[in-house]
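Student: no sequence for this one, just the structure:
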């Protein structure tokens, strides 16, 4: 599931983060640790990558990342609010410069009219706050949604690192 193109992207991120003395963490739900796997596949990644939180259940999101029960109840796990709380919680708990979060519906089941299969929310927490991005990949298959989500998360890291050269 981690192709050569994704590994090349991860390699660039590890190199940039290491050169700029930046640290990274992940908070993953529907990807189940695949972003962390891509980063740690790179030799020397421990200089930049601190840890990954795989928080598949709502309880894990609360226990490990500090996501509020109220946010989960009011917005659901697959939401901008929860993605933001996941990223903030990962950054705070890991004490890193940047943390990315992913929460979505990979399928093939689990979707609804308002939250269809293929909907994924991403957030990136950094020194300048938290940004959000949502993607609707569609019902392209579980593996394809997860693979596309890994790429988006890595692209978020890459853009954030490039935008923070002075850290």
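Tutor: Nice, I can see it. Everything numeric in this text was worked out from a predicted model, so none of it was measured. Numbers count the residues shown, from 1 in each chain.
Student: alpha carbons only for contacts and neighbour counts from here, please
Tutor: OK.
Student: show me what contacts the spatially closest residue to residue 57 that is not a sequence neighbour?
Tutor: In this structure, residue 57 finds its nearest non-sequential neighbour in residue 29, 7.7 Å apart by C-alpha to C-alpha, 6 or more residues apart in numbering. Contacts for residue 29 (C-alpha atoms under 8 Å, 6 or more residues apart in numbering) come out as 54, 55, 56, 57, 101, 102, 103, 104.
Student: around residue 95, count how many other residues there are.
Tutor: Applying other C-alpha atoms under 10 Å, we find 14 other residues in the vicinity of residue 95.
Student: likewise the one 3 residues further on?
Tutor: Residues lying near residue 98 (other C-alpha under 10 Å) number 29.
Student: so it sits against residue 24, correct?
Tutor: Yes - if you go by C-alpha atoms under 8 Å, residue 98 and residue 24 touch, sitting 5.0 Å apart.
Student: in addition, the following structure is provided for comparison:
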């Protein structure tokens, strides 16, 4: 998937970035390990706490960190902070326990491209943090590819 992202970004002459909470840097690790990444991958921000999300990415302090609004704001925040064309963001509950009323596996992935931003909710089964992080990382990379392709089902929300 990362090679596809690299090809799409290169073909469109754009740079991408990621903002991560739940995935703790796994999306950036995957993107940065892609051959030629220095041509299109600007970097990322791991913002695990709401305080870091607020300080670095502009997420309001009173926002639910497990929400579409948080994911969308994170994606737009890293897009703006790193001055890139497209970005993806991850936030949610990895488990094994529920958090703030959200079940393990409740995940939101945000995206931003140009002036547009949105988010999508995912529900990954189980309460194993490693599996949820892996599933979230894969879904975030797929979403980034969709955003770069201009997929019609990635809409503003």
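Tutor: Yes, it's here. Everything numeric here is computed off the predicted structure, so don't read it as measured data.
Student: TM-score for the pair, please.
Tutor: Scored against TM-score structural alignment, normalised by the length of the second structure, the superposed chains reach a TM-score of 0.90; 151 aligned residues with a C-alpha RMSD of 1.4 Å.
Student: sorry, back to before: now, which of the contacts of residue 29 of the first structure sits nearest residue 128 of the first structure?
Tutor: Nearest to residue 128 of the first structure among the contacts of residue 29 of the first structure, counting by C-alpha to C-alpha, is residue 101 at 16.1 Å.
Student: what lines up against residue 62 of the second structure once you look at the first structure?
Tutor: The equivalent of residue 62 of the second structure in the first structure is residue 70 (alignment by TM-score structural alignment).
Student: doesn't its match lie inside a helix?
Tutor: Yes - under DSSP: H, G, I helix; E, B strand; the rest coil, residue 70 of the first structure falls within a helix.
Student: show me where the first structure has strands.
Tutor: Secondary structure of the first structure by DSSP state E: the strands cover 24-28, 49-54, 98-104, 119-126, 129-136.
Student: select, out of those strands, the one closest to residue 88 of the first structure.
Tutor: Here strand 119-126 is closest among the strands of the first structure (C-alpha to C-alpha), at 5.5 Å.
Student: for the residue minimising distance to the centre of the first structure, which non-adjacent residue is closest in space?
Tutor: For the first structure, the residue nearest the mean C-alpha position is residue 101 (3.0 Å; C-alpha atoms, centre = their mean). Nearest in space to residue 101 of the first structure, with sequence neighbours left out and distances taken as C-alpha to C-alpha, 6+ apart, is residue 27 at 4.5 Å.
Student: give me the number of residues near whatever residue of the second structure lines up with that neighbour?
Tutor: With TM-score structural alignment as the criterion, residue 27 of the first structure lines up with residue 19 in the second structure. If you count neighbours by other C-alpha under 10 Å, residue 19 of the second structure ends up with 34.
Student: where along the second structure do the helices fall?
Tutor: Assigned by DSSP state H, the second structure shows helices spanning 2-12, 26-32, 50-57, 68-81, 129-149.
Student: among those helices, which is nearest residue 100 of the second structure?
Tutor: It's helix 50-57; of these, that one is closest to residue 100 of the second structure (C-alpha to C-alpha) at 13.1 Å.
Student: how much does the closest one stray from the first structure?
Tutor: After superposition onto the first structure, helix 50-57 of the second structure lies on average 0.8 Å away from the residues it aligns with, using mean C-alpha distance after the TM-score superposition for the first structure.
Student: now the angle between strand 41-46 and that helix, please.
Tutor: 150 degrees (axes from the mean of the first three to the mean of the last three C-alpha atoms, to 10 degrees).
Student: what residues of helix 50-57 of the second structure count as buried?
Tutor: Within helix 50-57 of the second structure, the residues scored as buried using 16 or more other C-alpha atoms under 10 Å are 50, 52, 53, 54, 56, 57.
Student: residue 130 of the second structure and residue 5 of the second structure, how far apart?
Tutor: 24 Å (C-alpha to C-alpha, to the nearest Å).
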